[in-house]
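> Predicted structure and sequence below. I'll ask about it afterward.
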Amino acid sequence: MKVLFLSNAASIHTVRWVNALANRGHEIHLVFKKDDQPRDNEISNKVILHSLKYGGNKAYFTSAFELHKLYKKIKPDVVNAHYASGYGTLARIAKLKPLILSVWGSDVYDFPYQSKIKMNLIKKNLLYADKIASTSNCMADQVRKLLNSNSVDITVTPFGVDIEKFSRKNESQNKEKICIGNIKTLAPKYGITDLIKAVRILKDNLVKKGLREISDNIVVQIYGDGMQREEILDLIKQLQLEDTVELKGRIPNHEVPAALEKMDIFCLTSVFESFGVSAVEAMALELPVVATDVDGFKEVVENDVTGIIVQRKNPAAIAKALEKLVLNKETRLEMGKNGRNRVIELYDWNRNVDTMLELYKSIS
């Protein structure tokens, strides 16, 4: 099958989709704006790359003629545009068909509500598509809400994990330290400052209960980089957590399993998530997950089975859930095993790719 894949080549989500499809023997043409270039040589050489002439938001409009010419040259069996607001607009203006439009999150949760013009734009893009794909059921419901129709057919194509790569290679070792981890961009919507505040509360509560040794043995590892790095470093110093919290920096996706394997608890404090891929990755490594009550996490994490769901923007609630897991190793291990089983059942990447290919075949 010949696929024109229209998406940001710098995104790990794009990289994983095109690599998986190309490795299945399909001819994949990845098309992207000038400023969405691939990085870190992560894209397979089996994928054919096409960089458009223009970059920036204007390119979603000004690149239509160039893209249509490329489309006529490639003659794809199907077009898959990712991100309804940007590349969805470009696909519609360039008159690409048959079109599957994959929604990602902020394109349907945030963008439409910024103005009436943007709301109309999203609706046009969604209605132009032959099929719509979503990584989660909650985001599919959001699309139906935008279109004011509960009958819109949307295929859920979860962004799962390679369950072989994301598996525990070593049995948990008896160790004194208890590692709480997080892997996210250091940006406000991911609530990293709430995690830092929760750790301070957690340690203080343990000391008040006469458990200073346990408090002293807690370490926190946060992987990622972003605009809030300096603010977070300042908060760590302010709360006197320099010996507890470590900012490890950004790591490529292939290093994530090894980082997760060093952790005992995974803690996600986002104020918005349309799908919880980071929770899926942690659960695959048999980690219990403390996560905020945003739609994406509530769909992925089964409360009191694979982790604990807490109120967002509430450091005290986060601290309480962390304390429960810090003090109960058996609960951590049980939730971790349950999480791994849930990932195998629902978020096996190979089966997720099968679902996408079936969707392609249905309109090609």
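Ah, there it is. Keep in mind that this is a model prediction, so the values were computed, not measured.
> Only C-alpha atoms from now on, for both contacts and neighbour counts.
OK.
> From the centroid of the protein, which residue is nearest?
V277 (4.2 Å; CA atoms, centre = their mean).
> ok, so what distance separates that one from G191?
In this view, V277 and G191 are 16 Å apart by CA to CA, to the nearest Å.
> ok, now L285?
23 Å.
> For those two, indicate the residue with more neighbours.
Using other CA atoms under 10 Å, the more surrounded residue of L285 and G191 is L285, with 27 against 22.
> In this structure that one contacts S167, no?
Yes - with contact defined as CA atoms under 8 Å, L285 reaches S167; the gap is 5.1 Å.
> sorry, back to before: how close does the residue nearest to the centre of the chain sit to L285?
Distance from V277 to L285, by CA to CA: 13 Å.
> How about E66?
Distance from E66 to L285, by CA to CA: 44 Å.
> ok, back up a step: quickly list what's touching both of L285 and S167.
Residues touching both L285 and S167 (CA atoms under 8 Å, 6 or more residues apart in numbering): P257.
> quick one, what contacts G181?
220-223, 260, 263-267.
> That one - that's part of a helix, no?
No - read with DSSP: H, G, I helix; E, B strand; the rest coil, G181 is strand and lies in no helix.
> Tell me, how many residues neighbour the residue nearest to F65 when sequence neighbours are not counted?
The shortest distance from F65 to any non-neighbouring residue, by CA to CA, 6 or more residues apart in numbering, is to A94 (6.3 Å). Residues near A94, counting by other CA under 10 Å, number 20.
> Is A94 in contact with A64, as I believe?
Yes - using CA under 8 Å, A94 is in contact with A64, at 4.5 Å.
> can you give me the strands for the stretch 201-350 of the chain?
Secondary structure of the stretch 201-350 of the chain (DSSP state E, counting those that start in this stretch): strands at 218-223, 245-249, 265-268, 289-292, 307-310.
> what helices or strands is the fourth one leaning on?
Read it as strand 289-292. When contacts are defined as 3 or more CA pairs under 8 Å, 6 or more residues apart in numbering; DSSP states H and E, strand 289-292 packs onto strand 265-268, helix 277-284, strand 307-310, helix 315-326.
> for the first one, same thing?
In terms of contact count using 3+ CA pairs under 8 Å, 6+ apart, strand 218-223 is assigned the packing partners strand 178-183, strand 245-249.
> so which of the contacts of G181 comes closest to F5?
Y223 (29.5 Å; CA to CA).
> hang on, the earlier thing: which one of the helices and strands packed on strand 289-292 lies nearest to E334?
strand 307-310 (9.7 Å).
> Use this one as the comparison:
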Amino acid sequence: MKICYLGDANSIHTKKLCCFFRDKGYDVSVISLNDGEIEGVKVYSMAMKIENQGNSIAKVRYLRNIIKIKKLVKEINPDILHAHYATSYGLFGSLMNYKPYIISVWGSDVYDFPKKSFIHEKLLKYNLKKADLILSTSKVMADETRKYIDKDILITPFGVDIDKFKTNNMNKTVEDGLVVGTIKTLEEKYGIEYLIKAFQIVKNRNKNLNIKLKIAGKGSKESDLKTLCKELNIENYVEFLGFVNPNDVPNIFNSFDIAVFPSILDSESFGVAAVEAEACGVPVIVSDVGGLMESTKPNYSSFVAKRKDSNDLADKLERLLLDDKLRKSMGMNARKYVEDNYNCIDNFNYINNIYLDLLGKK
């Protein structure tokens, strides 16, 4: 099979998908707006960063790239043309008039883009209408997409490598005490300040409890979050780990006893980091955001806390911190939940079956 993806060659999700089908012996190509490399995959870079250019220049380059991409697609002549992101790459794919053509929605393309203006909404509807199939990583995002198109939408989650993300207690020591942690970009929308405040509440209510908070990631709010820790007099119990190499993420999750993802967004397409933590046998606490909750099984592998509510988050943290049996059982449940639902090999094989079925219908 010959597959051509329209998507960002630097995206970890694009890379994992390409590598899976490359290893199946398929001929895989990626047409990307950014420079990038994927071993064993032909990457055609348009090297166009629209957000850094003037409006008129961006439009001219867009038009030039439409012509370039159309020529490339004709030369590649794939069995499947698959765009990842319903707007930018989805527009390119829609203008190719190629069959069969698939669009995967990713998040902001359906949550934010169509709300910018009537024209943006019409453009999204046009792109979705041109697709033979639409895929979504979560049910809640599929529901959002159905506001703009009356088509069946197949659910194809972002799974994880369960051989890479697995339980490894070698990183835990008694001296660490109990570790609450998160791995996230340090931006306001991810609600890290509420985690810090919840941690302080728990610490004040349980003076003799040996607990630490580890925060991994970089972002514009890092300085503000460190200042908040000092103001709350918990800076000695909070460790900022900084940028984390993707290869080190499993080890860091394994150093946590509880992982917390307190997003304050109105919508999240999916919670990949929550799935990664669960795969490592770590119980998680997520805020009540659709895609986040869908990536866990509430009251089985996770607890759900109210958005922007440090007191509710503190209550959920306390339940897990003070009940060893509950915390450990939910950790085991978390691993099983991912094995049953979010093993990336199973998820990618499902996409492969979608391709085969589509080609059979063709």
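That came in fine, so what should we check first? Here the structure is a predicted model, which is why all the values come from computation and not from measurement.
> returning to what we had before: most packed of the helices and strands packed on strand 218-223 of structure 1?
strand 178-183 (a mean of 23; mean count of other CA atoms under 10 Å).
> And it, how far out from the chain middle?
The chain centre lies 17 Å from the centre of strand 178-183 of structure 1; the measure is CA atoms, centre = their mean, to the nearest Å.
> between that strand and strand 218-223, how many degrees?
20 degrees (axes from the mean of the first three to the mean of the last three CA atoms, to 10 degrees).
> Could I get the full set of strands for the stretch 51-200 of structure 1?
Under DSSP E, counting those that start in this stretch, the stretch 51-200 of structure 1 gives strands at 78-82, 99-103, 131-134, 154-156, 178-183.
> Identify whichever of the ones you listed lies nearest to I163 of structure 1.
Closest among the strands of the stretch 51-200 of structure 1, using CA to CA: strand 178-183, at 18.3 Å.
> Check how far that closest one sits from its aligned residues in structure 2, on average.
Here the mean offset of strand 178-183 of structure 1 against structure 2 after fitting is 0.8 Å, by mean CA distance after the TM-score superposition for structure 1.
> Also compute the angle for that strand relative to helix 315-326, please.
130 degrees.
> so strand 178-183 of structure 1 aligns onto which residues of structure 2?
Using TM-score structural alignment, strand 178-183 of structure 1 corresponds to residues 178-183 of structure 2.
> With stretch 275-287 of structure 1 instead?
The aligned range for stretch 275-287 of structure 1 is 270-282, by TM-score structural alignment.
> Give the buried residues for that stretch.
270-282 (16 or more other CA atoms under 10 Å).
> The residues you listed: which two are farthest apart?
With distances taken as CA to CA, the most widely separated pair in the buried residues of stretch 270-282 of structure 2 is F270 and G281, at 19.0 Å.
> now what about stretch 256-270 of structure 1, what contacts it?
By CA under 8 Å, 6+ apart, the list of residues contacting stretch 256-270 of structure 1 reads 165-168, 178-182, 189-192, 194-195, 279, 281-282, 285, 287-292, 294, 312-313, 322, 325, 332.
> ok, the closest residue to M293 of structure 2 other than its chain neighbours - contacts?
Distances taken as CA to CA, 6+ apart place V286 nearest to M293 of structure 2, at 6.7 Å, with adjacent residues excluded. The contact partners of V286 of structure 2, taken as CA under 8 Å, 6+ apart, are 260-263, 274, 292-293, 302-305.
> just these now: which is nearest D132 of structure 2?
Distances from D132 of structure 2 to the contacts of V286 of structure 2, taken by CA to CA, are shortest for L292, at 28.1 Å.
> what's the neighbour count on G25 of structure 2?
Look at G25 of structure 2: counted by other CA under 10 Å, it has 11 neighbours.
> now swap in K175 of structure 1 and tell me
7.
> any idea how far K329 of structure 1 is from it?
Counting by CA to CA, the gap from K175 of structure 1 to K329 of structure 1 is 12 Å.
> Equivalent analysis for T14 of structure 1, please.
Counting by CA to CA - T14 of structure 1 and K329 of structure 1 are separated by 37 Å.
> in stretch 244-263 of structure 1, what's buried?
244-247, 249-250, 256-257, 259-263.
> Determine which residue in structure 1 is aligned with G219 of structure 2, please.
Counting by TM-score structural alignment, the partner of G219 of structure 2 is G226.
> all helices for the stretch 51-200 of structure 2, in order.
Residue ranges of the helices in the stretch 51-200 of structure 2, as given by DSSP state H, counting those that start in this stretch, are 55-76, 88-96, 108-111, 118-130, 139-145, 192-205.
> would JSON lines of the ones you listed with distance to D224 of structure 2 be doable?
Putting the helices of the stretch 51-200 of structure 2 into JSON lines (distance: least, CA to CA, whole Å) gives the following:
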{"stretch": "helix 55-76", "distance to D224 of structure 2": "34"}
{"stretch": "helix 88-96", "distance to D224 of structure 2": "34"}
{"stretch": "helix 108-111", "distance to D224 of structure 2": "26"}
{"stretch": "helix 118-130", "distance to D224 of structure 2": "35"}
{"stretch": "helix 139-145", "distance to D224 of structure 2": "32"}
{"stretch": "helix 192-205", "distance to D224 of structure 2": "9"}
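> Of all the ones you listed, which one comes closest to K42 of structure 2?
Comparing the helices of the stretch 51-200 of structure 2 by CA to CA, helix 55-76 comes nearest, at 10.3 Å.
> So which residues make contact with the closest one?
Counting by CA under 8 Å, 6+ apart, 4, 31, 46, 48, 50, 92, 95-96 sit against helix 55-76 of structure 2.
> Stretch 227-238 of structure 2 now?
Around stretch 227-238 of structure 2, the neighbours that count as contacts under CA under 8 Å, 6+ apart are 193, 196-197, 200, 211-215, 226.
> Where does stretch 118-138 of structure 2 end up in structure 1?
Taken onto structure 1 by TM-score structural alignment, stretch 118-138 of structure 2 occupies residues 116-136 there.
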